[in-house]
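Asker: Predicted coordinates and the sequence they were generated for:
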Amino acid sequence: MKKDLIKLDNEKSVMNFLREPTVKIAETITGILVAEQKDWKLSAGKLVQAVIKGGLLTQLGRELEMYRNEGKIKEDYFASNKNKATLYELLKFLDEEIPDEELFKAMKSIFFSGISVDAGADEELWAYEFLRTAKKLSGTETLILKANLEIAQNRINPEIKKRLDKSPLPHSRSAWRKFLAIQMGYGDFDAIVGKYESNLETLGLISRRAEDNRFAKDFEPTQKYRLTEFGYKFCEFMTRYE
């Protein structure tokens, strides 16, 4: 088995391994995990990371090619310094982290929005800033923002409409958490939303609690149901190329 071991310090060896069928990859990793040699086991985690990152980069490359062939993104998207910086931020993040599917989907959409044929210099700048913000989010937080966007655009879950009974959306933070949980499909388990509320506030994506102590349980109302102007535009970029 030793002669078949992947050489992690050899780029060609890793790339050849990544081209193997997924069943073969799984068998190799399983074999390493059950082996007695400790140094072989230490390589398993690195191999799994390589498989995931390789898959993400391949997916990104295929979508870049597809959108370019469809005329949705600029042929010379790399000509802009800001687009170069945005792509660098995306690739750097993939090199350092392994994002979950939802976060990677959001980051790709932001990048593609910045290099779309209709994007001006201002939107290229926005994409760069939005991508830097996305790096501080989790996949669950992108789903929370997406649910908030859907409510703001009146694409509301029927269960929420039933509970509102024709009343306007309340500005209480507890109701916001509850309605977003329902919109996301979590039912009444709104603790999952509350867990991430503070970070979304800190990043300026949703409004903070009302400054007036009389309304401490409320959030500062916005035109987009708690999404700030920055947060709403972020969500547009995040969902444009889903």
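Answerer: Structure received. Keep in mind that what you see is a predicted model, and the values were worked out from it rather than measured.

Asker: use CA for all of it now, contacts and neighbours both
Answerer: Noted.

Asker: And the helices in the chain?
Answerer: Listed in chain order, the helices of the chain (DSSP state H) span 11-18, 22-34, 38-69, 81-96, 101-114, 121-134, 139-152, 158-164, 173-184, 191-202, 229-239.

Asker: Okay, the spatially most central residue of the chain and residue 122: tell me how far apart.
Answerer: Nearest to the mean C-alpha position of the chain, counting by CA atoms, centre = their mean, stands residue 103 at 1.7 Å. Using CA to CA, to the nearest Å, residue 103 is found at 24 Å from residue 122.

Asker: dropping in the other structure now:
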Amino acid sequence: MLSVGHFLQRLRSANLFEAFQQEWTVLREKGRVADDYQYTEQFLNNIHEMLNFLEKDIPDEVRFKVLKKIILVAAQETISDRNNLLPGQYIKIAKSMSSAEVNVLFTAYRMIKENLVNTTQNGANEWLQTVAHHSGLDFPELVEIHENQLIDKKLLIDRTHQDRSGVRLGNYNRLTNLGFSFCEYVSKYDEVIDEN
């Protein structure tokens, strides 16, 4: 049974990497990636992290897509250059998350971008309920499980914070600067693909 499981994991990993290679080839053929980029330290480190993910973790499509998007955005050097350390840090963050955490984080990001956040809400549970609804998780308790992991990873802030006068306020823009920047970077992939 174990060898069948390993075989299926390797097959899935191979399929995911093949999909990445196809997108990489298209971008290179369109001149969106510099010929020498594949020899840069940034690319070698990022691709190593991806291959490590495919070999050691149980690869799932949700997390793999985030890794792929980070690498392909970095490779085009329009958002950041080849000397920027952020893409590598974003890859480490993506590898550390579960698929459900990715879902919660990007739902919170989408809620901000699409103005789905009701800033007049009172109480901490409204945010959980709104994310549960928009993420498809349905239960606020499921969101709360993943919320705590994202807080530990410094991608979300606590549900309440204090203003300068010490008054506790509900916070519906829950992304930290790092969380927002991470989501923005990954989301640039869609813009890059639309341009092609």
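Answerer: Ah, there it is. Here the structure is a predicted model, which is why all the values come from computation and not from measurement.

Asker: Just the TM-score for the two chains, thanks.
Answerer: Laid over one another, the chains give 0.83 as their TM-score (TM-score structural alignment, normalised by the length of the second structure), with 187 aligned residues with a CA RMSD of 2.5 Å.

Asker: Counterpart of the residue nearest to the centre of the first structure over in the second structure?
Answerer: Alignment note: residue 103 of the first structure maps to residue 63 in the second structure; criterion TM-score structural alignment.

Asker: ok, for its match, nearest residue in space, not its chain neighbours?
Answerer: Closest residue to residue 63 of the second structure apart from its sequence neighbours, by CA to CA, 6 or more residues apart in numbering: residue 99 at 5.9 Å.

Asker: okay, now the aligned residue in the first structure for the one you found: neighbour count?
Answerer: Correspondence of residue 99 of the second structure to the first structure, assessed by TM-score structural alignment: residue 139. By the criterion of other CA atoms under 10 Å, residue 139 of the first structure has 16 neighbours.

Asker: what does the one 4 residues further on give?
Answerer: For residue 143 of the first structure, the tally of surrounding residues (other CA under 10 Å) stands at 18.

Asker: How about residue 137 of the first structure?
Answerer: Counted with other CA under 10 Å, residue 137 of the first structure comes out at 16.

Asker: isn't it right up against residue 103?
Answerer: Yes - applying CA atoms under 8 Å as the test, residue 137 of the first structure and residue 103 come out as touching, 7.5 Å apart.

Asker: which residue lines up with residue 78 of the second structure in the first structure?
Answerer: So residue 78 of the second structure corresponds to residue 118, using TM-score structural alignment.

Asker: make that residue 4 of the second structure, sorry
Answerer: Checking with TM-score structural alignment, residue 4 of the second structure has residue 44 as its match.

Asker: so its match makes contact with residue 32?
Answerer: Yes - here residue 44 of the first structure reaches residue 32: they are 6.4 Å apart, a contact under CA under 8 Å.

Asker: hang on, the earlier thing: for the match of residue 4 of the second structure, list the residues it contacts.
Answerer: Taking CA atoms under 8 Å, 6 or more residues apart in numbering, we find residue 44 of the first structure in contact with 29, 32-33.

Asker: now these as TSV including neighbour count and distance to residue 194 of the first structure?
Answerer: Listed next are these as TSV, based on neighbours: other CA atoms under 10 Å; distance: CA to CA, whole Å:
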residue	neighbour count	distance to residue 194 of the first structure
29	19	38
32	21	40
33	17	38
